[in-house]
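**Q** What follows is a predicted protein model with its sequence.
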Amino acid sequence: MVGLDARSLDLQFRRYRRQFVRPLQTAHGPWRDRQGLIVQLQTSAVDDDQARAYGEIAPIPWFGTETLEEAIAFLTQLQSEPAILTLADLSAIVEAAPSHYSATRFGLGMAISQLQGNFPPETTEPAPQQICALLPAGSAALEAWPKLWDQGHRTFKWKIAMADLAQEFSELEALRRSLPPQAQLRLDANGGLSIEAVKQCLRRCDALASQGLPIEFLEQPLPPAQFDDLLKLSQTYRTPLALDESVTGLAQLVDCHRRGWRGIFVVKGAIAGNPLAVLDFCQRHRLDVVFSSVFETAVGRWGVMAMAAALADSGQSGLDQSGLDQSRLGQSRLDRAGPGSRALGFGVQHWLRPDGLDSHPNHQAHDQAHDQANNPTSNSHPQQAEEALWQQLWNG
């Protein structure tokens, strides 16, 4: 029988565009829609045995990734290769891709890992209390958090560095005091503050902490180029700092750790690079990691959730980069993490208009298979769900 790595591959991709309910205000300006690609890998059939897997490529160029056009050109080139593409070939090509093609590395790496059996067919969706919900900027957060609290969220994220500093400090204090004392609040500046502004912010945060109203952490207050200042500030104040834009991909993650960062790393898994390599580094060095969303579809979300589950599975000291122990990863559950674990940065789905892209095609197929098993007269077929989502992207 032909080994899996030697089988020929069919690579297809579809483009998507998701609309935000309202533009997301960031330090980089308003973000109106989310665009990306869903990749499908399918092996050639041998003795009626054929495998299919999905990945997502969702670049954010202002975070240092490739552009969407560059990702499309990369995939188009793969499709035009005259030689037969195998799984082994594709793995080598992805490994050799430019380091800033981190979204492409993730999307293809995720699909390859599924075909190799390194990710389980499903992962457990965490409960709302394990998900950090993103609040709207400014005073609108005061009206938004109660509904999210009622849904079960206990950790919230609020964007700063988008208005007058004194106004934001006033709104911050009002927001923190309005939240229940047991709530966690994260601040995200997207690298938009000056050093003096960061010091003022940290003094305010430390003052709140002294009153029993701590800020969980201040995320990326300075641009990545000011790493030395970030490192010094992290050692000066009580309120923790976290890196985000500084660690866009695995190369940056490795570099910041090498240069002495031992604080929190906010890792946007879907643009961090090959998922197995990222997991290997995080586990070997026991990093304090918060996996975060980049407004991906369910395909990318599933992949990052699987990464988070693996990292939350305490007692494991590292991962072999050649492949995860699937029995271990398949048993990992995000709700097994201890009381000190941090909420995942995935409470963002309420920011996107409903579009049918929040259900993974493999999960749809699984659900339809379950329905059909319990209702033999049903005319539905598992593959229909996959093809329906795929056709939706094709027509879009």
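**A** Nice, thanks for sending it over. Numbers count the residues shown, from 1 in each chain.
**Q** contacts and neighbour counts: CA atoms only from here.
**A** Will do.
**Q** how many other residues sit next to residue 43?
**A** Residues near residue 43, counting by other Cα atoms under 10 Å, number 22.
**Q** again with residue 260
**A** When counting by other Cα under 10 Å, one arrives at 10 neighbours for residue 260.
**Q** Check it against this one:
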Amino acid sequence: MNHYWFEYRPYDRPFKQPLHTHHGWWSNRQGIILRLTSANGQVGWGEIAPIAWFGTETLAQALAFCRSLPSKLAAAAIEHIPASLPACRFGFESALEMMQISTTSITFASPSPHQLGAVHNSYLLPTGEAALHAWQPLVTAGVNTFKWKIGVANLEDELQIFNHLMQKLPADVRLRLDANGGLDYYQAYQWLQTCDRLSGHTATVEFLEQPLSKHQLKEMLQLAERVQTPIALDESVATFEQLEACYTQGWRGMFVIKPALIGSPQQLRNFCQQYCLDLVWSSALETPIAQYFIQHVLIPSIPVVQHRAIGFGVDQWFNDAWTTEGNFEQLWQSLSLTGTIE
């Protein structure tokens, strides 16, 4: 039986400015970096990046799970991580997969948007009126897909800002609206009707993401039949079990997948190989460790139904240099055993 030496270090990563969503203000991204070492010295890096209000375990539960494990860990222990700990399951399974990749020469230096082919990346705009100007330097750099959070202020005020934003954005830009489940049925219909009216006259609204609560799948199915603007599920499919349930209940629209929250990468692969899903890949504001696995290992291994921009344009939200310099080992060394950034 395979065994691995197991180490972990928490991190606490402040945003440049708090991120405002329907769930409230978010000022710090917290999680856990994992390191597994095999008997022959191979190292696998992983990350546990839970978001409790999104449907995963809490950070405290993830830390308690890590503390409960021995320093010499059997592979079977990873295989039996419960579904109630999806972020832990992702972190450990991705670390095992990363063990097959030599990471010593990999750095986190982020290419410019032109080098990335920025058309393939979606960038998160600030909420409210700040979005009216924040898009401009990114479009100049070649970006053409943005996400904008809604459902955080008065409906009429947000619709007014939205109309101004759509008039300002270039015609070839695509905008994703994300309500984080914060609208009621009437508000969602108002948003979708507004998007339908603007269709063909301004920049394109690619979809409205999670307009209603994750408990209102039936209502979202009804909404999708009443309008032209597509609806995408996000919080409704945060974990693999939820994804499976929504598909079983008839959802055939877009699925926004945050791999760091979904649970087992292999379960996701198997499901996507069996069914043709219209996937939109999205960041959970994880560190470059999870981002590397998601973008370079997981996404290329899953069939593509339709090419869509991936939602990993989030580096500009952080104060640190984790994404522009260093590598896996240097990031690890920058964390103390208690998880503070030195």
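**A** Received it, and whenever you're ready, just let me know what you need. Predicted model, so just to flag it, every value in this text is computed and none were measured.
**Q** Residue 242 of structure 1 against residue 267, yeah?
**A** No - in this structure, residue 242 of structure 1 is not within contact of residue 267 by Cα atoms under 8 Å, at 10.0 Å.
**Q** what residues are up against the most centrally placed residue in structure 2?
**A** Nearest to the mean C-alpha position of structure 2, counting by Cα atoms, centre = their mean, stands residue 283 at 2.2 Å. When contacts are counted by Cα atoms under 8 Å, 6 or more residues apart in numbering, residue 283 of structure 2 touches 258-260, 291, 311-312, 314.
**Q** Residue 186 of structure 1 is in what secondary structure piece?
**A** Using DSSP states H and E, the element containing residue 186 of structure 1 is strand 184-188.
**Q** which bit of structure 2 covers that strand?
**A** Strand 184-188 of structure 1 corresponds to residues 174-178 of structure 2 when matched by TM-score structural alignment.
**Q** any idea how far that stretch is from the chain center?
**A** Stretch 174-178 of structure 2 sits 15 Å away from the centroid of its parent chain (Cα atoms, centre = their mean, to the nearest Å).
**Q** residues making contact with that stretch?
**A** In contact with stretch 174-178 of structure 2 (Cα under 8 Å, 6+ apart) are residues 144-150, 203-211.
**Q** again, only using 6 Å
**A** Here stretch 174-178 of structure 2 makes contact (Cα atoms under 6 Å, 6 or more residues apart in numbering) with 145-150, 204-209.
**Q** wait, which of those is closest to residue 181 of structure 2?
**A** Distance to residue 181 of structure 2, by Cα to Cα, is smallest for residue 209 among the contacts of stretch 174-178 of structure 2, at 8.2 Å.
**Q** aligned partner of the closest one in structure 1?
**A** With TM-score structural alignment as the criterion, residue 209 of structure 2 matches residue 219.
**Q** likewise residue 163 of structure 2?
**A** When structure 1 is aligned by TM-score structural alignment, residue 163 of structure 2 is paired with residue 173.
**Q** List the buried residues of the strand ranked longest in structure 1.
**A** When structure 1 is parsed with DSSP state E, its longest strand is strand 9-26. With burial defined by 16 or more other Cα atoms under 10 Å, the residues of strand 9-26 of structure 1 counted as buried are 9-11, 13-16, 18-20, 25-26.
**Q** Tell me the one among the residues you listed nearest to residue 60 of structure 1.
**A** Using Cα to Cα, the buried residues of strand 9-26 of structure 1 come closest to residue 60 of structure 1 at residue 26, 12.9 Å.
**Q** Distance of that closest one relative to residue 57 of structure 1?
**A** Taking Cα to Cα, to the nearest Å as the measure, residue 26 of structure 1 falls 21 Å from residue 57 of structure 1.
**Q** circling back to that earlier point, which residue is the nearest non-sequential neighbour of the residue nearest to the centre of structure 2?
**A** Among residues not flanking residue 283 of structure 2 along the chain, residue 312 sits closest, at 5.1 Å (Cα to Cα, 6 or more residues apart in numbering).
**Q** So which residues of the stretch 201-350 of structure 1 form helices?
**A** Here the stretch 201-350 of structure 1 has its helices, by DSSP state H, counting those that start in this stretch, at 227-234, 250-258, 275-284, 298-312, 326-331.
**Q** about what we covered before: which members of the contacts of stretch 174-178 of structure 2 are positioned in strands?
**A** Counting by DSSP E, the contacts of stretch 174-178 of structure 2 contribute 145-149, 204-209 to strands.
**Q** What lines up with residue 22 of structure 1 in structure 2?
**A** In structure 2, residue 22 of structure 1 lines up with residue 17, judged by TM-score structural alignment.
**Q** Repeat that for residue 267 of structure 1.
**A** For residue 267 of structure 1, the aligned residue in structure 2 is residue 257 (criterion: TM-score structural alignment).
**Q** and its match, how many residues sit next to it?
**A** For residue 257 of structure 2, the count of nearby residues is 25 (other Cα under 10 Å).
**Q** which ones are touching it?
**A** Shown in contact with residue 257 of structure 2 (Cα under 6 Å, 6+ apart): 281-282.
**Q** now do 10 Å
**A** Residues in contact with residue 257 of structure 2 (Cα atoms under 10 Å, 6 or more residues apart in numbering) are 233-235, 237-240, 243, 268, 279-284, 310-311.
**Q** Return a PyMOL selection command for the buried portion of those.
**A** With 16+ other Cα under 10 Å as the criterion, this PyMOL line picks the buried residues out of the contacts of residue 257 of structure 2:
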select buried, resi 233+234+235+237+238+239+240+243+268+279+280+281+282+283+284+310+311
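**Q** separation between the equivalent of residue 66 of structure 1 over in structure 2 and residue 64 of structure 2?
**A** Matched to structure 2 by TM-score structural alignment, residue 66 of structure 1 sits across from residue 57. Distance of residue 57 of structure 2 to residue 64 of structure 2, computed by Cα to Cα: 11 Å.
**Q** how about residue 93 of structure 1, what's its match in structure 2?
**A** Using TM-score structural alignment, residue 93 of structure 1 lines up with residue 80 in structure 2.
**Q** Residue 105 of structure 1 now?
**A** With TM-score structural alignment as the criterion, residue 105 of structure 1 matches residue 89.
**Q** and that match, what element?
**A** Assigning secondary structure by DSSP H and E places residue 89 of structure 2 in helix 86-98.
**Q** Which other helices and strands does the helix or strand that that helix is followed by contact?
**A** Scanning forward in sequence from helix 86-98 of structure 2 by DSSP H and E, the next helix or strand is helix 113-116. On a contact count with 3 or more Cα pairs under 10 Å, 6 or more residues apart in numbering; DSSP states H and E, helix 113-116 of structure 2 meets helix 131-140.
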